[in-house]
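S.K.: Got a sequence here, can you model it:
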Amino acid sequence: MMGRKSLLILVVLLVAFMTACGNNGNNAAETPNDNASPAETAVQLSGNIEIDGSSTVFPITEAVAEEYKAVQPDVKPTVGVSGTGGGFKRFCAGETAMSNASRPIKDSEAELCKEAGVEYTELKVAFDGLSVITSKDNDFIDHLTVEELTKIFSAESTAKTWKEVRDTFPAEPIIIFSPGADSGTFDYFNEEILDKKGVRKDATFSEDDNTLVTGVAGSKTAIAFFGFAYYEENQDKLKVIPIDGGKGAITPTFDTIKDGSYAPLSRPLYVYVSKKEYERAEVKDFVKFYMDQAKALVGEVGYIPLPDDAYATEQAKL
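M.R.: Model (predicted):
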């Protein structure tokens, strides 16, 4: 028969054992997996993440930010639209953690980052096609060649009416809307189509693609260019123009942009991440979440996802 002293010792040992088990269980729940991002664990983060740049990339990053709020409600990603060039100015000044870009960073911008000690990682997130668009009411343009685009948009062009672009077009004035000079879309079009001569001065410029949509939709003789996703979003009031880059007129679609046949107006889209900012737990977690969710969300907002192996390559940079 067990004595009172022996029974007391047994009870103490049992309580100690149960307490140890309980502590071990709690530690396992609170200690995140080193191989998982905090978004995949019970760790809750907080803080602000400043993002700026391309209006073209904005819908992708904004979609990611909205989804991320459900995972980490105390992290506040703020996404601005100052244009690719404007975004890089802030990024290289150390004002933002990430920069959306519809073109690669320029040498001059990279030098500014270097001078300010801002190191970064470039991540490709999607494909896009620059769409040349007119109003739904336009009934005379069935396609345009690259040479005709130059006549319409170039700062060196003297064409004032559509008839000066093609004899079969009406003698109506050409009304032009264009992204602003800080836009990566402007830079890409300027380089690929206009031989870096710039857009004519009598155009209406705006960094806001919605302003371009409204302007073109309201005039039968107006024309503009911007990202494919904005055309898709507004195709009820816009007409997209097939472009002949030398191999016949090609209409921008999901497939023609992805396979590159919509040339020369297909392009990749990027985000740039400050390496210093990436050391913050909330920034690291957000960026990992971004790259994990990019394929699904890119398609939802009207852009063309990269192949799976391409996303794996981009993620490996982190």
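
S.K.: make it CA atoms for all contacts and neighbour counts henceforth
M.R.: OK.

S.K.: Please report the number of neighbouring residues for residue 52.
M.R.: Per other C-alpha atoms under 10 Å, the neighbour tally for residue 52 reads 29.

S.K.: If you could redo that for residue 100, that was the one I meant.
M.R.: Residue 100: 33 surrounding residues under other C-alpha under 10 Å.

S.K.: Now show me the structure for the sequence below, then we'll compare the two:
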Amino acid sequence: MTDDSTSGRVSRRKFLAASGTVGAIGLAGCTQSGDNGGQSEGLSGTIDIAGSSTVFPLATAMAERFQSEHSGVNINIQSTGSGGGFANHFCPGRTDFNNASRPIQSEEEEVCSGNDVAPVELTVATDALTVVVNDEADWVDCMTVEELRQIWSAENPPSMWSDVNSDWPDEPLELYGPTDASGTYDYFIEAILGEEGPGHRQDYSATEQDRTIIQGVEGSENAIGYLGFAYYTENQDRVKALGIDDGDGCVEPSLETARAGEYTPLSRPLFTYAKQESLAEEHVAEFARFWIENATSQEIVADEVGYVPLNDSDQQEAMDALEAAIEEAQG
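M.R.: So this is what the prediction gives:
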């Protein structure tokens, strides 16, 4: 993964494409606009963020807008995977936030605690984890949870499509997915394979870059992969999303089905974790407030990025947790 950076405002299409080949993005030097007002005027400093590739486009959209109002703040965002961010950046105390597509694990909390890092969990959106196949795979439009489990399980993993369903072709399965540093990988195990199950098969093309999953599936009629919904929506002219049958019929991934709780078991909350100690710095606290204040935005979260915004109740819960952490950090 490359740690090149780019400056200024970038479009959603550009930063989604860039995140496939560029592991980090630096957003600096935006033109200041609007009235900052109040205690936030004149904010300056650096904010470092690592973690989930799934949350990366949402974090970037929020950072762009925040810096358009606060040109003295530089926000550096790396797409490292949820686990990679916790292990290599956040818990060692090197970043102010860690984006995550699954909750922090107890062993990660222990590492954070050992380094005097107190994580503050903030829910920022809901995702519909999406299973994709090649556009030419006309034999499948929907897949049961059990079929998904068979394909990806480490126990007697099938080699051919027909090994899973006799109506499917006698052609080799080609699998693409995230690495074990990804929260998407962890969530897929929890939702599909089961935490007490045999685990995730390892004979697949694993990558930290969602763009590589799209490229792999697009390039072979026999390919299948999974990734966050935002990356599918940006590339829905290149691959086909499968509906998922969890026992009550086939449900396609969409903002509407995820919001309604119908797209099961692959709809999931997305998080950012703030380092409480960093919230003592006003520019960090104000960015965290800005993100949660805008987490209900249909325009940003849904229309621009492709996730389900928070409802008012979830937003208030996140804001209460944030304000309590800020008060403790600055008290």
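
S.K.: And the TM-score between them?
M.R.: The TM-score (TM-score structural alignment, normalised by the length of structure 1) is 0.86; 282 aligned residues with a C-alpha RMSD of 1.5 Å.

S.K.: Quick one: the strands in the stretch 1-150 of structure 1, in order.
M.R.: Using DSSP state E, counting those that start in this stretch, the strands of the stretch 1-150 of structure 1 run over 47-53, 75-79, 98-101, 120-135, 144-145.

S.K.: ranking those by burial, who's on top?
M.R.: Between these, strand 98-101 has the highest mean count of neighbours, a mean of 32, where neighbours are mean count of other C-alpha atoms under 10 Å.

S.K.: what's the mean distance for that one versus structure 2?
M.R.: Strand 98-101 of structure 1, aligned to structure 2 and superposed, deviates on average by 0.4 Å (mean C-alpha distance after the TM-score superposition for structure 1).

S.K.: any idea how far residue 184 of structure 1 is from the aligned partner of residue 54 of structure 2 in structure 1?
M.R.: Aligning on TM-score structural alignment places residue 54 of structure 2 opposite residue 56 in structure 1. Distance of residue 56 of structure 1 to residue 184 of structure 1, computed by C-alpha to C-alpha, to the nearest Å: 8 Å.

S.K.: and if you look at residue 118 of structure 1?
M.R.: 21 Å.

S.K.: Report the separation between the residue nearest the centre of structure 2 and residue 105 of structure 2.
M.R.: In structure 2, the centroid-proximal residue (C-alpha atoms, centre = their mean) is residue 54; its distance is 1.9 Å. Plainly put, residue 54 of structure 2 is 18 Å away from residue 105 of structure 2 if you go by C-alpha to C-alpha.

S.K.: Surely residue 194 of structure 1 is within a strand?
M.R.: No: in this structure, residue 194 of structure 1 is coil, not part of a strand, as judged by DSSP: H, G, I helix; E, B strand; the rest coil.

S.K.: Residue 75 of structure 2 corresponds to which position in structure 1?
M.R.: Match for residue 75 of structure 2 (TM-score structural alignment): residue 77.

S.K.: Its match contacts residue 46, doesn't it?
M.R.: No: with contact defined as C-alpha atoms under 8 Å, residue 77 of structure 1 does not count as touching residue 46 (10.3 Å).

S.K.: Next up, the contacts around the closest residue in space to the match of residue 75 of structure 2 that isn't next to it in sequence.
M.R.: Excluding the flanking residues, the one nearest residue 77 of structure 1 by C-alpha to C-alpha, 6 or more residues apart in numbering is residue 49, at 4.5 Å. By C-alpha atoms under 8 Å, 6 or more residues apart in numbering, residue 49 of structure 1 lies in contact with 75, 76, 77, 78, 96, 97, 98, 282, 283.

S.K.: What's the local residue count around the last one?
M.R.: Same thing as residue 283 of structure 1. Neighbours of residue 283 of structure 1 under the rule other C-alpha under 10 Å: 26.

S.K.: where does it land in three-state SS?
M.R.: Applying three-state DSSP: residue 283 of structure 1 is helix.

S.K.: I'd like the distance between it and residue 218 of structure 1.
M.R.: Distance from residue 283 of structure 1 to residue 218 of structure 1, by C-alpha to C-alpha: 42 Å.

S.K.: same question, the fourth one
M.R.: According to C-alpha to C-alpha, residue 78 of structure 1 stands 32 Å off from residue 218 of structure 1.

S.K.: And the third one, by the same measure?
M.R.: The span separating residue 77 of structure 1 from residue 218 of structure 1 equals 35 Å under the rule C-alpha to C-alpha.

S.K.: quick one, strands of the stretch 151-300 of structure 2?
M.R.: Counting by DSSP E, counting those that start in this stretch, one finds strands in the stretch 151-300 of structure 2 at the ranges 174-178, 205-207, 223-227, 239-241, 243-245, 250-251, 267-275.

S.K.: Mind putting those strands into JSON lines with distance to residue 68 of structure 2?
M.R.: Shown next, in JSON lines, are the strands of the stretch 151-300 of structure 2 (distance: least, C-alpha to C-alpha, whole Å):
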{"stretch": "strand 174-178", "distance to residue 68 of structure 2": "33"}
{"stretch": "strand 205-207", "distance to residue 68 of structure 2": "33"}
{"stretch": "strand 223-227", "distance to residue 68 of structure 2": "30"}
{"stretch": "strand 239-241", "distance to residue 68 of structure 2": "34"}
{"stretch": "strand 243-245", "distance to residue 68 of structure 2": "39"}
{"stretch": "strand 250-251", "distance to residue 68 of structure 2": "39"}
{"stretch": "strand 267-275", "distance to residue 68 of structure 2": "21"}
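
S.K.: would you turn these into a markdown table with mean neighbour count and distance to residue 158 of structure 2?
M.R.: Converted to a markdown table, the strands of the stretch 151-300 of structure 2 look like this (neighbours: other C-alpha atoms under 10 Å; distance: least, C-alpha to C-alpha, whole Å):
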| stretch | mean neighbour count | distance to residue 158 of structure 2 |
| --- | --- | --- |
| strand 174-178 | 23 | 11 |
| strand 205-207 | 17 | 15 |
| strand 223-227 | 24 | 13 |
| strand 239-241 | 23 | 21 |
| strand 243-245 | 22 | 19 |
| strand 250-251 | 18 | 23 |
| strand 267-275 | 24 | 26 |
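
S.K.: So which of those strands is nearest residue 307 of structure 2?
M.R.: Nearest of these to residue 307 of structure 2, taken as C-alpha to C-alpha: strand 267-275 at 9.3 Å.

S.K.: between that closest one and strand 119-128, how many degrees?
M.R.: 160 degrees (axes from the mean of the first three to the mean of the last three C-alpha atoms, to 10 degrees).
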